[in-house]
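Participant: Sequence first, then the predicted structure, then my questions.
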Amino acid sequence: MKVCFFDIDGTLIVSGGAGQKAFARVFREQFGVDEISQAVSFAGRSDRAITLDLLAAHDVEPSDENWRRFHDAYIAVLPESLAANEGTVLPGVEALIATFAAADGVEVGLLTGNVIRGAEAKLTHYNLWHHFAFGGFGDTHTSRDEIARAAVVAAGEHLGISPNGDSRLAVIGDTVHDITCARAIGAYAVAVPTGLTSIDELRAAEPDLAVETLEDAKTLIDWITA
C-alpha cells in the first residue's frame, strides 16, 4: 500500500480565515461569546479539541451535547464563510495530486483536524474533494496521533488490505503536529511552510523532507512512486 495523506488548511488550501471566522460566529450565536480566546491554538489541531478548549476557556461546559451543538451550527455556517472570504488552492497541489493519480499503486487520502463535513465543505468549495476517498478526521479524536491511526485504518478498509502490511505512507502538512503524527504511524513526514509555521520551525521538528511549496516535491514523488 502506497498512500500519501494530505493535511487541508495551510497545505492544500488557504481559506482566508473562513474556518476560524465560522468558529467565532458559532460561539457568538450559540454560546454568547463576543470574541473567542486567542490563547487557544487552531494550527494543526482537531476541530473537536479546539472546540472543547474554547468552551472551557469561556466557562461553557465542554460536554458532548455542547460539542454537537457547535458542530451542527458550524457545518451550517461554514459554506457561507467560505464564500465570503477569499482563499486559494496552494501552489503545486493540483499537479502533485495528478502525479499521484497517474502513478501505479498510489492512493491519496486526508489526515486533518477538520470534521469530515467541514473537510467536505472546504474541499468542495475549492473543487478538490473528489480526489479523496478516505481519511482521518477531527470528529471524534482530540489527538492528531489518533486521527493518523484512524486514517491508516480507513485507507486499509478502502483498499481492502490490512493497514499493518507492507505499507509506504507519507504525511504532508504545514505544522509540527503533522510531523509528529506521521511518526505515530511510521510514515514519511513532509513539511511545507505554506501555513503559519516557518520553515525553520518545521525543520527543527526533523521531517524527512521540507520543501518551500508543493511545487518542489520531486523528492517526495520519487520516494512514494519508487
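Facilitator: That came through fine.
Participant: drop to CA atoms for contacts and neighbour counts, all remaining ones
Facilitator: OK.
Participant: ok, the spatially most central residue of the chain to Gly138 distance?
Facilitator: Most central in the chain under Cα atoms, centre = their mean is Thr112, positioned 2.5 Å from the mean C-alpha point. Here the criterion is Cα to Cα, to the nearest Å. By it, Thr112 lies 7 Å from Gly138.
Participant: what's the answer for Phe5, then?
Facilitator: 14 Å.
Participant: Looking at those two, which one has more neighbours?
Facilitator: Counted by other Cα atoms under 10 Å, Phe5 and Gly138 do not tie: Phe5 has more neighbours, with 28 against 25.
Participant: alright, now check it against this:
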Amino acid sequence: MHVCLFDIDGTLLNTGGAGALAMERAVGELTDGSDRPLDIPYAGRTDRAIVADIFRHYELDFGDAALRNFLGRYVEHLDEMLGQSPGLVLPGVERLLAHLHQREDVILGLLTGNFIEGARLKLRHYHLDAYFDFALGGFGDTHADRDEVARVAFNTLKAHRHPEQIDLRRLWVIGDTPADVKCGRAIGAKVVAVATGVYSSDQLAEHAPDYLAEDFEAVDELLELWPAIG
C-alpha cells in the first residue's frame, strides 16, 4: 500500500491570501481593530504556532480557551474570504488526485499546518475535499512543531490501518516548503517537494527531497513514484 500525505497551501491550492486575511480580521476583533504591523512568517508553519506568535505580538494571553475563541472567528472569516479572494487549484493537482483516489493500493491523507476546520473549508471551496479522509492525517490544531504534526499523522495511519500496511518505503509526504521535507524525514517518509509555493526549486533542492517538481503538470512522471501494487 502506498501512502501519500499532502500539504494544502502552496501544494494543492493557493487561496489568494484568504487565510492570512481571515486571521488578521479575527485578531482585529480581539484587539479592537489594532493595526499594529505584523511581521510573522506563515509558510511551512502550523496555524497554532502562527496564532501563538500573533497573540504574543499583541501581548494577549494565549491558551486553549483563547485559541478556541480565535478559531471560531477565524473559520467564520475564512469562509467569507475564500469566496472573495482570487485563489486557484494549482496545475496538475486535480488530475493527480483523481488518479490516486481511484486506486485501491493508495491511501490519500493530509499533513498540513492548517487547523482541521480551515483545511475542510479550503478543500471544500476548491472541490478537493472528496479525495481525502480527514480521519487520516495531521493538522495544526494541537502542536506548534510541524514534526509533531507529522508524528500524529503517522500514528493516526497506524491506528486506522493495520501497521503492517504502512511500509516506510511507500510512505510519502508531499509539500512545498523545507518544513515539509523536514517533517517527512521525522517519520521516516520519502518526500516530494514542489516549487508552487514561496520557495523556488533551487531553495527546495538544498533540503534534498527524494523528488523535486516545478509543479504537478507532469502527472505521468509523478505517478511512476507510486507503481501499481498487484
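Facilitator: Nice, thanks for sending it over. All values derive from a computational prediction rather than experimental measurement.
Participant: what residues do Thr112 and Gly138 of structure 1 have in common as contacts?
Facilitator: Residues within reach of Thr112 of structure 1 and of Gly138 at once, by Cα atoms under 8 Å, 6 or more residues apart in numbering, are 46, 147.
Participant: residue ranges for the helices of structure 2, please.
Facilitator: 18-30, 47-57, 64-84, 93-101, 116-125, 146-160, 178-186, 201-205, 219-223 (DSSP state H).
Participant: and of these, who's closest to Thr11 of structure 2?
Facilitator: Nearest to Thr11 of structure 2 among these is helix 93-101 (8.4 Å), distances taken as Cα to Cα.
Participant: and the closest one, how far from structure 1 on average?
Facilitator: Here helix 93-101 of structure 2, set against structure 1 after superposition, deviates by a mean of 1.2 Å using mean Cα distance after the TM-score superposition for structure 1.
Participant: Residue range in structure 1 corresponding to that helix, please.
Facilitator: Counting by TM-score structural alignment, helix 93-101 of structure 2 lines up with residues 93-101 of structure 1.
Participant: Which positions in the matching stretch come out as buried?
Facilitator: For stretch 93-101 of structure 1, burial by neighbour count (16 or more other Cα atoms under 10 Å) applies to 93, 96-97, 100.
Participant: Likewise for stretch 23-35 of structure 1?
Facilitator: Buried, per 16+ other Cα under 10 Å, within stretch 23-35 of structure 1: 23-27, 31, 33.
Participant: Next: stretch 111-127 of structure 2.
Facilitator: 111-116, 118-119, 121-123, 126.
Participant: hmm, who's touching that stretch?
Facilitator: 5-8, 15, 44-48, 75, 78-79, 82, 88-89, 129-130, 137-141, 146, 149-150, 153, 173.
Participant: how about 6 Å then?
Facilitator: 5-7, 45-47, 129, 137-141 (Cα atoms under 6 Å, 6 or more residues apart in numbering).
Participant: what about it, how long is it end to end?
Facilitator: 18 Å.
Participant: got it, and stretch 42-50 of structure 1?
Facilitator: Stretch 42-50 of structure 1: ends 6 Å apart by Cα to Cα.
Participant: which of the residues in that stretch are buried?
Facilitator: Applying 16+ other Cα under 10 Å to stretch 42-50 of structure 1 flags 43-50 as buried.
Participant: Taking these, tell me the two that lie furthest apart.
Facilitator: Spatially, the most separated pair among these is Ala43 and Arg48, at 12.9 Å (Cα to Cα).
Participant: what number of residues lie near the aligned partner of Phe132 of structure 1 in structure 2?
Facilitator: With TM-score structural alignment defining the correspondence, Phe132 of structure 1 maps onto Phe132 in structure 2. Using other Cα under 10 Å, Phe132 of structure 2 has 19 neighbouring residues.
Participant: any idea how far Ala184 of structure 1 is from the nearest residue to Phe31 of structure 1 once chain neighbours are set aside?
Facilitator: Once flanking residues are discounted, Phe31 of structure 1 sits nearest to Val60: 7.6 Å by Cα to Cα, 6 or more residues apart in numbering. Plainly put, Val60 of structure 1 is 32 Å away from Ala184 of structure 1 if you go by Cα to Cα.
Participant: what do you get for Met1 of structure 1?
Facilitator: Met1 of structure 1 is 17 Å from Ala184 of structure 1, by Cα to Cα.
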